[in-house]
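Asker: With the sequence up front, the predicted model follows.
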Amino acid sequence: MAKFLRLDKAVSQVTDLSRAEVKRAAKAERITVNGAVITDPAMKIADSDDLCLDGELLQEAGPRYFMVHKPLGYVSATKDSEHPTVLDLIDEPNKQKLHIAGRLDIDTTGLVLLTDDGQWSHMVTSPRHHCDKTYYAHLAERIDESAVEKFAKGIWLNNEKKRTKPAQLEILYANEVRITIGEGRYHQVKRMFAALDNRVLELHRERIGDIALDEDLEPGDYRPLTAEEIASVH
């Protein structure tokens, strides 16, 4: 059964145009429905109609998936009154419909995933789906080899009632490590090292599940995920 919408609403849903801008476009004879120019923004059209703006067919975008190389100073939010957001880095129609699958702190850099597929996003963030996250960390102090076993057993965090799940710690250098965790407690990586009387100076997410941050993406850049990357989350 066909669904009917006002012309201005139908156009605004698949473009970045506001209702007022759609009204002006209609009056300027820039909008056609099934090949006929429509100047009445209140006209009801069916979802099966061919809707065009400036001769270009408008279609509801299917599920979208992007990776972003988040720089310092950006917050993992759709709106923020004080800081730029990850969405500010995206130049896509209706980007406000995208949401963040796996947030990062303002002072953490690296891989962020954006999508408008709620089920896929849930599989990325839910611990039950075992979508591990891998980080590079630069620490204030030298890390002892004994920390590898401690992370593998789980760390007692301040004000927590149970240990963290087992985590994999790889010591790259005296105070540089790679850590993989399977959960996402509040400031978890920083708090795990704080529990060992150390402090994270720099934190960078390299990977979520099987999706690795593209080495060709500079901080602030983004790209669509490949079909293989999308399918790796299941």
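Answerer: Cool, the structure landed.

Asker: going forward, measure contacts and count neighbours with C-alpha atoms only.
Answerer: Will do.

Asker: Tell me how far the spatially most distant residue from the centre of the chain lies from Gln168.
Answerer: Ranking residues of the chain by C-alpha distance from their mean position (C-alpha atoms, centre = their mean) puts Ala36 at the top, at 39.2 Å. Shown here: Ala36 relative to Gln168, a distance of 62 Å by C-alpha to C-alpha, to the nearest Å.

Asker: Comparison target, given below:
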Amino acid sequence: MVSKRGRLDQFIAGTLQISKKAVRGLLITDKVLVDGQLAKSPDLQIDEFSHITCNCVVLRQYQKQYYMLNKPDGVVSATIDDKHPTALGLMTGVNTDMLHIAGRLDLHSTGLLLLTNDAKWSAALMAPEHKVDKQYLVTLANPLQQEYVEAFANGMYFEFEDITTLPAQLALLSSHQARVVLREGKYHQIKRMFGRFRNPVVALHRESVGNILLDNTLLPGEFRALTKAEVDSVIQH
């Protein structure tokens, strides 16, 4: 989703189906408020969250929304899907018209999924150049070996894309379970990295993104709004 910025006069003209000259008349006569302030300039830049009224009639009043969802197995990170239930379909009681997913999970992956209508916020969280940590609990089909740790730390070359992954942290928790921290998100990256050792991933569960940790009180399929501290933990450049 891209942040929708534009000129105030274009928005009002399009919304009310009037000319830009008529819009200037409304501005001159103090009929337009933007975020509670009188608007005088026709080229004032607004976005999808600007609160705009004209003659006391609200023309736009979208509020920023931020949620975490404990994504269950078998749910797709999508708005619409013909075969499977969707993450947005689980957001009961929420206006999902403008929501998008910040950092998708595969069909059978579970755990922390973030949803928002704030494109700037999600871009700051997920843009590759920002290198935000993403932590996963991984269960493997075969016993883990110590040699995996160094291979993850060194990065792996993916011939198909002609790229080398950034160093990743791998902590061995038990014979078949590990914790992985990535600073990127290549296609099926964790599965492909363990695939180098012919060790299939049985389960993949995202525990955190940056400083936002999955609320362990949320059952699979449940969600809640992010706290102000969680929202503010994402540094927007």
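Answerer: On my side now, so go ahead. Everything quoted here is computed from the prediction, not taken from an experiment.

Asker: Translate the residue farthest from the centre of the first structure into the numbering of the second structure.
Answerer: By TM-score structural alignment, Ala36 of the first structure lines up with nothing in the second structure.

Asker: got the contact list for the residue positioned nearest the centre of the second structure?
Answerer: The geometric centre of the second structure, computed from its C-alpha atoms, lies nearest to Ala102 (C-alpha atoms, centre = their mean), at 1.2 Å. If a contact means C-alpha atoms under 8 Å, 6 or more residues apart in numbering, then Ala102 of the second structure has 113-116, 122-123, 125-126 as its contacts.

Asker: thought Asp50 of the first structure was touching Glu60?
Answerer: No: judged on C-alpha atoms under 8 Å, Asp50 of the first structure makes no contact with Glu60 at a distance of 11.6 Å.

Asker: Looking at those two, which is more packed in?
Answerer: Applying other C-alpha atoms under 10 Å to Asp50 of the first structure and Glu60 shows that Asp50 carries more neighbours, namely 16 against 11.

Asker: burial count for Arg179 of the second structure?
Answerer: One way to gauge burial is a neighbour count; for Arg179 of the second structure, by other C-alpha under 10 Å, it gives 19.

Asker: Please identify which helix or strand holds it.
Answerer: When secondary structure is defined using DSSP states H and E, the element that contains Arg179 of the second structure is strand 177-182.

Asker: For the helix or strand just after that strand, buried residues please.
Answerer: Along the chain past strand 177-182 of the second structure, the next helix or strand (assigned with DSSP H and E) turns out to be helix 189-195. Neighbour-count burial for helix 189-195 of the second structure flags 190-194 (criterion: 16 or more other C-alpha atoms under 10 Å).

Asker: Next, the mean deviation of helix 189-195 of the second structure compared to the first structure.
Answerer: For helix 189-195 of the second structure, the mean deviation from the first structure after alignment is 0.6 Å (mean C-alpha distance after the TM-score superposition for the first structure).

Asker: what's the following helix or strand after that helix?
Answerer: Toward the C-terminus from helix 189-195 of the second structure - assigned by DSSP H and E - lies strand 201-209.

Asker: In the first structure, what range does that next one match?
Answerer: Structural correspondence for strand 201-209 of the second structure: residues 200-208 of the first structure, per TM-score structural alignment.

Asker: Which positions within the matching stretch qualify as buried?
Answerer: For stretch 200-208 of the first structure, the neighbour count (16+ other C-alpha under 10 Å) marks 200, 203-208 as buried.

Asker: Among those, which pair sits farthest apart?
Answerer: Longest distance between any two of these is 19.9 Å, between Val200 and Ile208; criterion C-alpha to C-alpha.

Asker: does Leu157 of the first structure sit in a helix, a strand or a coil?
Answerer: Applying DSSP: H, G, I helix; E, B strand; the rest coil to Leu157 of the first structure yields a three-state assignment of coil.
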